[in-house]
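Enquirer: Provided below for reference: sequence and predicted model.
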Amino acid sequence: MRLPTLRRSRSADPGVITGVARLDRRTKRLVGRLRPGDIAVIDHVDLDRVAADSLVAVGVAAVLNAKPSISGRYPNLGPEVLVRAGIPLVDDLGDELFELLREGDLVFVEDGCVRRRTDIVARGQRQDAESVAAAMARAREGLSIQLEAFAENTMEYLKQERQLLLEGVGVPDIETRIAGRHVLMVVRGYDYQADLDVLRPYIREFKPVLIGVDGGADALVEAGYSPDMIIGDMDSVTDDALRCGAEVIVHAYPDGRAPGLARVHQLGVAALTFPAAATSEDLAMLLSDEKGASLIVAVGTHNNLEEFLDKGRGGMASTFLTRLKVGGKLVDAKGVSRLYRQNISGSSLLLLILSAIAAMASALAVSTVGKAYLGLAAEWWDNFIYSVQRLL
């Protein structure tokens, strides 16, 4: 991912970072209000990579976290992303940070100290590459405990959703035709932009059913596509994406409650519900499989243990079982942008041009018309040389 240039406000002291504070206890919701140069104030234990990537993409001047960005429960990836991008991260500032700061306050950050004008608001720990590496090393030491919890969550999910996994019970009836077609499901997760860009020739040729999982619908729209279906709890998809004409399926709790349904109805958009304990990306896979998709291509989804744990949710255990269920139908597009690039080197381009010139010259030399043109060119060249000689 190409990192944006950070536009930090200047202050008298070059060691002080100045910016407008934007606050929200949900990082995913905050990102939609941030502008380059803002200071993001979050309440995010174990900051994950997806959240960190979104903060980097906006170009924030600094991140102030009321909670520890690495608690030590497991090696989460977000702090490393921020530090590598050169974005200051100040940790463990305390819950009172949200009471002492207001939206739009001008904030000054120096090392681990947060000020509003001359008043010190809070003190925390300024993270750097060394402190993050040390915290990650400590977190990896306790990884066995998290593996045990992950295994327990997996078994609990299997007990809860056995009928959904094995028999497809609870999958809603949809209007979108999926049987026999490819499905491309997009989650706004790791490296989704680069992978989606590389898949353009595939999308153009196979015309798969396009499913956006929550904010993945916006990712499709931003890439120039119109999603056929949107699945999720509707907390990170924009109103414009919901109104694009896609079939909408709201992820509900197992007891049927669907908090996101009211928002969809307020927009005047019809929607179905899909009650399950799984994640929204799991529901997209299970629905595609149950409705007869011949192939499921996943972009931005979680596909390894480190990413499952990085999400920091017990429900991620469902993704493991879902992938076992879908089996050979699933093709994970993660990293395809690194495996395959359509870049042409300068030397290859030069060789192509020279080959084209040589081919044209050969064609002119052997054809009657070509010989006539070559004769005219030779005569023009002789006249040009003669004119130069007369001038000298």
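Expert: Now that the structure is in, tell me what you want to look at.
Enquirer: Please make it C-alpha for all contacts and neighbour counts, starting now.
Expert: OK.
Enquirer: show me where the stretch 201-350 of the chain has helices.
Expert: Using DSSP state H, counting those that start in this stretch, the helices found in the stretch 201-350 of the chain span residues 216-222, 239-242, 259-266, 280-290, 305-310, 317-326, 336-339, 346-366.
Enquirer: could you redo those as a markdown table and give each row mean neighbour count and distance to residue 81?
Expert: Formatted as a markdown table, the helices of the stretch 201-350 of the chain follow (neighbours: other CA atoms under 10 Å; distance: least, CA to CA, whole Å):
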| stretch | mean neighbour count | distance to residue 81 |
| --- | --- | --- |
| helix 216-222 | 23 | 21 |
| helix 239-242 | 18 | 28 |
| helix 259-266 | 15 | 30 |
| helix 280-290 | 23 | 23 |
| helix 305-310 | 18 | 13 |
| helix 317-326 | 19 | 24 |
| helix 336-339 | 14 | 18 |
| helix 346-366 | 12 | 32 |
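Enquirer: try this one next to it:
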Amino acid sequence: MPTLPRRTRPVADVDGTSGVVRVDRRTKNLTKRLQPGDIAVIDHVDVDRVAAEALVACRPAAVVNAAASISGRYPNLGPEIIVSAGIPLLDSVGSGVLQRAREGAVMHIDGNVLYEGDSPVAVGTLLDKEHLDAAMEEARAGLSEQIEAFATNTLEYIKEERDLLLDGVGVPDVRTDLEGRQVLIVVRGYHYREDLVTLRSYIKEYRPVLIGVDGGADALLEEGYKPDMIIGDMDSVSDAALRCGAEIVVHAYRDGRAPGMERLEQLGVPGIAFPATGTSEDIAMLLADDKGASLIVAVGTHATLVEFLDKGRAGMASTFLTRLRVGGKLVDAKGVSRLYRSRVSTTSLLLLCAAALLTIAVTVRLSPMGRAYYHVFGGQWDSFVFWLQGLFT
């Protein structure tokens, strides 16, 4: 780690960013307790889009990353989202910051250094647009290697999960009836909020089976829906969601180990294990398909190659194959909100209403029947005014 510089000016004389420090190796755990104005200290190689949007939503004063926010493996989208939101991103400060940055301590960023009082805690690179553009250009040059690795992982997944993909071997029995019904699978991923709002009419009319994948269950609850089923490894779903009465399917390792079961036992909530190699969103789709769902609507899932790479996991190859497996009945809701976003402004609607009222008034005034009604209502109004005046005289 570079030598940490001593502060040469008092804290009060330094123009920078200060806040209460929140530290966690896992970004998604940190965002659960990160408050506006805090300094987030993370250890996240290649910050992906979902993690960046979760951080930005918490409105921290700054983000300090022990690892490289852009390692160069591929052009990940997260750092640009953070910097574009006006949040300072102090990058590559070293893993030692996780021990030196005390949870709850008030710290200060001055330039490219994180201080506690006058004592330097970590030094790194303060990313700006120029740094990001250069790093992204280098990352695009190495994208072909990531595509080759993705293809290799895809072949390995076919060998490991051939029976599950082709014949549904290993899919557990569930009590939720999916036969012939439409299923809505919600992952807390890209544009899930916008798409859930757009799908309100669909949900109300068709009443699909609602499946939340880990944090997707909380996303459904936030929008006022009760999930019928929760599927995942149980590491990013709230206790309230697990206790909501939904059927729970725990994503287990291929050898049968299911750490998520321990959490369910502590809560006293029953669950079913589903051993599989892929991701939780994969097994949600495979289960819905195997149990006879007529249509699968996916919200917040991964659909493009860049999104697969942005997730930063070799296992994302399984999602590609799963989509091929259930493709005939899969509808991706991603971007629906942008496609159907209204382009009519409030002012235009008010002008339209005013024009309609004016048209009605003119029609009533000029037509013979309208004039008759006009005189009748006019007489009634005069009588009402006369009666009202009598109450005060």
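Expert: Nice, I can see it. Quick caveat: nothing in here was measured; it's all calculated off a predicted structure.
Enquirer: so what number do they get for TM-score?
Expert: After superposition, the two chains reach a TM-score (TM-score structural alignment, normalised by the length of the first structure) of 0.91; 372 aligned residues with a CA RMSD of 2.0 Å.
Enquirer: Determine which of the helices of the stretch 201-350 of the first structure approaches residue 56 of the first structure most closely.
Expert: When the helices of the stretch 201-350 of the first structure are compared by CA to CA, helix 216-222 sits nearest residue 56 of the first structure, at 16.6 Å.
Enquirer: what about that closest one, how far off from the second structure?
Expert: Following the fit onto the second structure, the mean deviation recorded for helix 216-222 of the first structure is 0.3 Å by mean CA distance after the TM-score superposition for the first structure.
Enquirer: what does stretch 151-160 of the first structure give?
Expert: Mean deviation for stretch 151-160 of the first structure: 0.3 Å (mean CA distance after the TM-score superposition for the first structure).
Enquirer: who touches that stretch?
Expert: Here stretch 151-160 of the first structure makes contact (CA atoms under 8 Å, 6 or more residues apart in numbering) with 165, 277, 278, 314, 315, 317, 318, 320, 321.
Enquirer: how about residue 100 of the second structure, what does it touch?
Expert: Residue 100 of the second structure touches residue 121, counting by CA under 8 Å, 6+ apart.
Enquirer: so can I have TSV of the helices of the stretch 201-350 of the first structure showing distance to residue 210 of the first structure?
Expert: Below are the helices of the stretch 201-350 of the first structure laid out as TSV (distance: least, CA to CA, whole Å):
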stretch	distance to residue 210 of the first structure
helix 216-222	8
helix 239-242	13
helix 259-266	20
helix 280-290	11
helix 305-310	24
helix 317-326	18
helix 336-339	18
helix 346-366	35
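Enquirer: that older thread, closest to residue 47 of the first structure out of the contacts of stretch 151-160 of the first structure?
Expert: Minimum distance to residue 47 of the first structure across the contacts of stretch 151-160 of the first structure is 15.5 Å, recorded for residue 314 (CA to CA).
Enquirer: wouldn't the closest one be in contact with residue 146 here?
Expert: No - assessed by CA atoms under 8 Å, residue 314 of the first structure is found out of contact with residue 146, at 9.9 Å.
Enquirer: Pick out whichever of these two has more residues nearby.
Expert: residue 314 (18 against 15; other CA atoms under 10 Å).
Enquirer: Report the separation between the counterpart of that one in the second structure and residue 157 of the second structure.
Expert: Matched by TM-score structural alignment, residue 314 of the first structure corresponds to residue 314 in the second structure. Residue 314 of the second structure is 10 Å from residue 157 of the second structure, where distance means CA to CA, to the nearest Å.
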